[in-house]
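Asker: Got a predicted model here, sequence first, then my questions.
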Amino acid sequence: MHCQTIVLGAGIVGVSTALHLQARGRQVILIDRDAPGSGTSHGNAGLIERSSVIPYAFPRNVGALLRYGLNRQPDVRYSLLHLPKAAPWLLRYWRQSAPGRLAGAAADMLPLVQRCVEEHDLFIEAAELGGLVQAKGWIEVYRDPALFDQAKDEVKGLARYGLRYEILERDQLQAREQRLGSDVIGGIHWLDPKTVSDPGALTRGYAALFVKRGGQFLHGDARSLRQLDGHWQVTSQRGPVSADEVVACLGPQSAELYAPLGYHFPLGIKRGYHMHYATRGDARLEHSVCDTQGGYVLAPMARGVRLTTGIEFAASDAPGNEIQLQRCEALARQLFPALGERLDDTPWLGRRPCMPDMRPVIGPAPRHKGLWFNFGHAHHGLTLGPVTGRLLAELVTGQTPFTDPAPYSAARFD
C-alpha cells in the first residue's frame, strides 16, 4: 500500500493532524497499534482549555518546594526510585519556569491557545458531536481566604488576554453549584473553555469523520518505521504501508520512534490517574470543578463524575500507585459530599508528554527528509490537538502558517 502521508498515532493530536492534512488534499493513512482515542486522549479531564494562557510551571517559591519535597501533597507526588533519573529534566524545567522564560513560553503558546475552541468547533460540527460538548466553562474553587484573594489579584493581571470570567463569592458559588461543601469560600468561573463529557468518544468521532471523508485507519506499530529508497515504510495489519512523508504524533511514546533515529529530545512524562464515581441520590455536579489546593478536577462525564489527579513523577512503565488518588479522593469527598462509590475496578493511568520549555514539538525533523513531528502537548493534548494539527498540516503542504512555527521547532533541541 502507498499513500502520500502516514500519520502515526491516533490520539487527539494524530487524528486532528490527519483530518487537517486530508482537508488540504493529502491522501492519508492513520496508523496506531490501538483503537483511536484509547490512550491519554481517553483519560483526561475533558477541558478544551481556552483560559490556560500561562503554562503550568515548576514552582519557584521556596516554601512550596519544601512542601513538595516532603512528598505528602495531593497535587504532586514522586517516586523516590525514579527521582535520580528525573532530576536533570526537573532542573531544566525549573530553569525554564523562571519569570522571564515563563513569560516567553506564554507568549509563544498564546496563538495556539487562542484558536483552540474554534478549531475544535469545526470538527465537532462536521462530525455531529455537539451532544458531547458543553459551553459552560469550568470553576476554580478555593477554601483558603488568602489564596482566594491572591487569585483575584492574579486574574486582574490577565486582563490583556481578554478572557471571560466571573468571580464568585461564597453565596454566588453555592447558587451555581449547590452540592459543594460548606468550607468552600469562593471561586472563579472561567467562561471561555468548553468541556467534553467523553474525551475518548470525541477522538473516536473525529477518527470516524476522517474515515467518512475517505481516509484509512489501520492497526500497526510505529516502531517498525523505516526509510527505504526515499520512502517511509511502516508495517500494518494489511502489510507494509509506504509514503513520501510521515508525521509522528505519538505523545508519551514518541521516544520509541525518534530515539532510534538519533534524536535526543528532552521529553518528560507526567503521570496522572482518573476514577469515576456515582453520586448519592439525585445530586448532580453541574460544572467541571478544580480544587486549586488539591490539584485535582471533578468533571461530570457520561460514566459518572470523573476525578482526575495532578502530577506523578514515576517511571513511565512502573505499575500504578493509588496513593495520590486516595489523597485526592479524600479531599473530593469534602468538596463534593455527594460523591458516591467508585465505578471503575481499577484507576486509569495516563501519561502526559511534556517538554521542559513548555512548548510542543511541531515541524520537520532536522535530519530526515519527509519526517515530521507533532508531540509534547503536556497537560493540553485535548485542548491543542486540532490547532496544532492545523499548523503541522500547513507546514507539510507548504501553506502560509497561521502563526510563526519557530518556537515549536524540533531544531531548538538538535
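Answerer: Ah, there it is. Just so it is clear, the model here is predicted, and its values are computed rather than measured.
Asker: CA atoms for contacts and neighbours, from now on please.
Answerer: Fine.
Asker: need the contact list for the closest residue to residue 197 other than its chain neighbours.
Answerer: Nearest residue to residue 197, sequence neighbours excluded (C-alpha to C-alpha, 6 or more residues apart in numbering): residue 301, at 4.3 Å. Neighbour list for residue 301: 196-198 [criterion: C-alpha atoms under 8 Å, 6 or more residues apart in numbering].
Asker: In TSV: those residues, plus secondary structure and distance to residue 7.
Answerer: Below are the contacts of residue 301 laid out as TSV (DSSP: H, G, I helix; E, B strand; the rest coil; distance: C-alpha to C-alpha, whole Å):
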residue	secondary structure	distance to residue 7
196	strand	25
197	coil	26
198	coil	24
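Asker: Which one (most neighbours) among the residues you listed?
Answerer: residue 196 (25 neighbours; other C-alpha atoms under 10 Å).
Asker: from memory residue 390 sits against residue 17, does it?
Answerer: Yes - the pair residue 390 and residue 17 qualifies as a contact (C-alpha atoms under 8 Å) at a distance of 6.5 Å.
Asker: Between those two, which has more neighbouring residues?
Answerer: Between residue 390 and residue 17, residue 17 has the larger neighbour count (other C-alpha under 10 Å), namely 31 against 24.
Asker: Can you classify the residue nearest to the more buried one when sequence neighbours are not counted as helix, strand or coil?
Answerer: Spatially, and ignoring its direct neighbours in sequence, residue 17 is nearest to residue 389 (3.8 Å; C-alpha to C-alpha, 6+ apart). Following DSSP: H, G, I helix; E, B strand; the rest coil, residue 389 is assigned to helix.
Asker: any idea how far residue 389 lies from residue 200?
Answerer: Note on residue 389: its distance to residue 200, by C-alpha to C-alpha, to the nearest Å, is 18 Å.
Asker: Contact partners for the spatially closest residue to residue 411 that is not a sequence neighbour?
Answerer: Distances taken as C-alpha to C-alpha, 6+ apart place residue 366 nearest to residue 411, at 5.9 Å, with adjacent residues excluded. Residue 366 sits next to 410-411, 414 when contact means C-alpha under 8 Å, 6+ apart.
Asker: Next up, a structure to set beside the first:
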Amino acid sequence: MDADVIVLGAGMVGVSAALALQQRGRQVWLLDRRAPGEETSHGNAGLLERAAVIPYGFPRQLSSVLRLAANRSPDVRYHPATLPSYAGWLWQYWRESAPARLAATGRAMLPLLEACLPEHDAWIRAAGVTELRRSEGLLEAWRGEATFFDEAANAQRIAREYGLGLTVLDAAALHQAEPGLGQGFSGAIHWHDPHSIRDPGALVRGYAAYFQTLGGVLKQCAVQGLRQAGNGWQVHTDAGVYQAREVVLALGPWSDDLYTPLGYRIPLQVKRGYHMHYYARGPGLQRTVVDMENSFLVAPMARGLRLATGVELARRDAPPTPNQLAQAEALAQGLFPLGERVDAEPWVGCRPCLPDMRPVIGAAPRHPGLWFCFGHSHLGLTLGPVSGRLLAEMMLGEQPFTDPAPYSPARFA
C-alpha cells in the first residue's frame, strides 16, 4: 500500500478530511487534478457562516416560484435546456423544503454549525494563517422598510432560539457602521457570530501546507477511476495507479463521476455561482454585506471587493453565462462602493448540492474501505473541518462528537 488512506479532492472538505486523519496518526495521500483550493473553495462568499441555522430551502410560495420561473431574477437563473435533467432533483428539493422537513434538516445540521468555528480556530492558528480571518460579523441589508422590520423581528426570534448574537441597525446606524455604502438600504441585521475569510483559496492552501508538515503527501493528478483490490483500493490516475487500504471520496461536484460506476444513485446536482473583484471606492467595506432582496453579496477580499451572485442551474461544465453577474453589478452600482473591475473574466464555479440540504458523510454502504464526504452545498468552507473531524472519528472507530446518522450515504439507498 502507498498509504493508509487516499483522499480524493483538495477543496476545503477534502483537505479537511485528509488533515483530520493525518493528525490522528494515519498516513494520508491527498490527490486532485488541481492545486488545493482552486475549484469551488476558491470562489465563495468567504464566510464561516455560524449563523446559518435555517437551511437554504426551495421557495414554497407560488408567487416566488412564478417569479423564479420567469428566469429574470438576480437570485436564481437557469439554462432552459438543463431543466429536464434537474426535474426530479428539484421535486425532491421542494418536498424536503416543506416546513416540518426543513425544521428536521435544521436540527440535523445544528451540531455541525455549533462546532464549526472551534474547529477552524484550532487549524487557523496551527497553520499560521490568522491574518486571513476577520470576526466583524455579517450584515444582511434590506431595501424595503416594511420587509426590513418584519425580517428583523424574525431574526431576533431566531437569535434568541439558537443563542446567536445580533444587532438591528436602522439606516443611520448602518451608514455609521459602513460609511462606504450609499443611500438605499432601510436597515440591516448585523449577525455577530459569522467570521469572514479574506482569501478562501489561501485558507485551503494553508490547511494543505499544514497537512504536509505533519507528513501528509499531496499529489496533483487527475483521478480516472476506483477499483477494489484485495483488502484495499486502487486509484487510477493520469500519473499512475496508487493503492491504499481506504479511500475517501471528497470531490465535491465531481464526486458522482466515481460513485456512479460503483452503482450508487446519490442525487447530487450543482448550483453554479459567479464572482468578480472590483477596486474599492472611498472607505470600501469593513464587513460582508448581503443585498437580501436581490440575493448577492459584496465582501472585502484580498483582491478587492468581491461581488458574488446567487444560484444558476446549469450543467456542471456548461460555458459560463454571466448575465446574473451583470444584473447584480447593475443593482449594486451607486449603493456599494464598487470601482473598476479587477479580474479579466468572471469566475464561475459549482456548489455540490443534495436535495435534503445535508452533506453525505460516512461509509459507502456496499464497499468496505470506501468513505464519502461531499455535498455541502453553500456551507463547504464553513463545515470542512468539522466534517473532516466527524469522518475521521468514524473511520478510526472513535466516539463521534455527534450522531452521524443524518448524513449517512445509506439514506439514498
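Answerer: Now that the structure is in, tell me what you want to look at. Here the structure is a predicted model, which is why all the values come from computation and not from measurement.
Asker: re the thing from before, distance to residue 324 of structure 1 added to the contacts of residue 301 of structure 1, as JSON lines?
Answerer: Converted to JSON lines, the contacts of residue 301 of structure 1 look like this (distance: C-alpha to C-alpha, whole Å):
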{"residue": "196", "distance to residue 324 of structure 1": "24"}
{"residue": "197", "distance to residue 324 of structure 1": "23"}
{"residue": "198", "distance to residue 324 of structure 1": "23"}
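Asker: Need the nearest residue in space to residue 299 of structure 2, chain neighbours excluded.
Answerer: Closest to residue 299 of structure 2 by C-alpha to C-alpha, 6+ apart is residue 288, at 4.2 Å.
Asker: In terms of helices and strands, where is residue 317 of structure 2?
Answerer: Assessed by DSSP states H and E, residue 317 of structure 2 sits outside every helix and strand.
Asker: and residue 29 of structure 2, how far is that from residue 7 of structure 2?
Answerer: Per C-alpha to C-alpha, residue 29 of structure 2 is found 6 Å from residue 7 of structure 2.
Asker: between these two, what contacts are shared?
Answerer: With C-alpha under 8 Å, 6+ apart, residue 29 of structure 2 and residue 7 have common neighbours residue 18.
Asker: aligned partner of the residue nearest to residue 299 of structure 2 in structure 1?
Answerer: Counting by TM-score structural alignment, residue 288 of structure 2 lines up with residue 288 in structure 1.
Asker: Hmm, residue 134 and that match touching each other?
Answerer: No - with contacts counted by C-alpha under 8 Å, residue 288 of structure 1 stays clear of residue 134, the gap being 10.3 Å.
Asker: quick one: which of those two has more around it?
Answerer: residue 288 (26 against 14).
Asker: what sits against that one?
Answerer: Contacts for residue 288 of structure 1 (C-alpha under 8 Å, 6+ apart) come out as 137-139, 195, 297-300.
Asker: Next: residue 105 of structure 1.
Answerer: 54-55, 357-359.
Asker: before we move on, the earlier item: okay, the contacts of residue 288 of structure 1 in JSON lines with secondary structure, neighbour count and distance to residue 351 of structure 1 next?
Answerer: Converted to JSON lines, those look like this (DSSP: H, G, I helix; E, B strand; the rest coil; neighbours: other C-alpha atoms under 10 Å; distance: C-alpha to C-alpha, whole Å):
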{"residue": "137", "secondary structure": "coil", "neighbour count": "22", "distance to residue 351 of structure 1": "25"}
{"residue": "138", "secondary structure": "strand", "neighbour count": "26", "distance to residue 351 of structure 1": "23"}
{"residue": "139", "secondary structure": "strand", "neighbour count": "27", "distance to residue 351 of structure 1": "24"}
{"residue": "195", "secondary structure": "strand", "neighbour count": "24", "distance to residue 351 of structure 1": "20"}
{"residue": "297", "secondary structure": "strand", "neighbour count": "27", "distance to residue 351 of structure 1": "16"}
{"residue": "298", "secondary structure": "strand", "neighbour count": "28", "distance to residue 351 of structure 1": "19"}
{"residue": "299", "secondary structure": "strand", "neighbour count": "26", "distance to residue 351 of structure 1": "19"}
{"residue": "300", "secondary structure": "strand", "neighbour count": "24", "distance to residue 351 of structure 1": "22"}
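Asker: The closest residue to residue 335 of structure 1 other than its chain neighbours in helix, strand or coil?
Answerer: Among residues not flanking residue 335 of structure 1 along the chain, residue 181 sits closest, at 4.9 Å (C-alpha to C-alpha, 6+ apart). Following three-state DSSP, the label given to residue 181 of structure 1 is coil.
Asker: Pull the number of nearby residues for residue 181 of structure 1.
Answerer: 17.
Asker: Can you give me the distance of it to residue 277 of structure 1?
Answerer: For residue 181 of structure 1 relative to residue 277 of structure 1 (C-alpha to C-alpha), the value is 17 Å.
Asker: Please apply the same query to residue 122 of structure 1.
Answerer: 32 Å.
Asker: do residue 393 of structure 1 as well
Answerer: In terms of C-alpha to C-alpha, residue 393 of structure 1 sits 39 Å off from residue 277 of structure 1.
Asker: So which of those two has more stuff around it?
Answerer: More crowded of residue 393 of structure 1 and residue 277, by other C-alpha under 10 Å: residue 393, with 26 against 20.
Asker: measure the more buried one to residue 185 of structure 1 for me?
Answerer: Separation of residue 393 of structure 1 from residue 185 of structure 1 (C-alpha to C-alpha): 46 Å.
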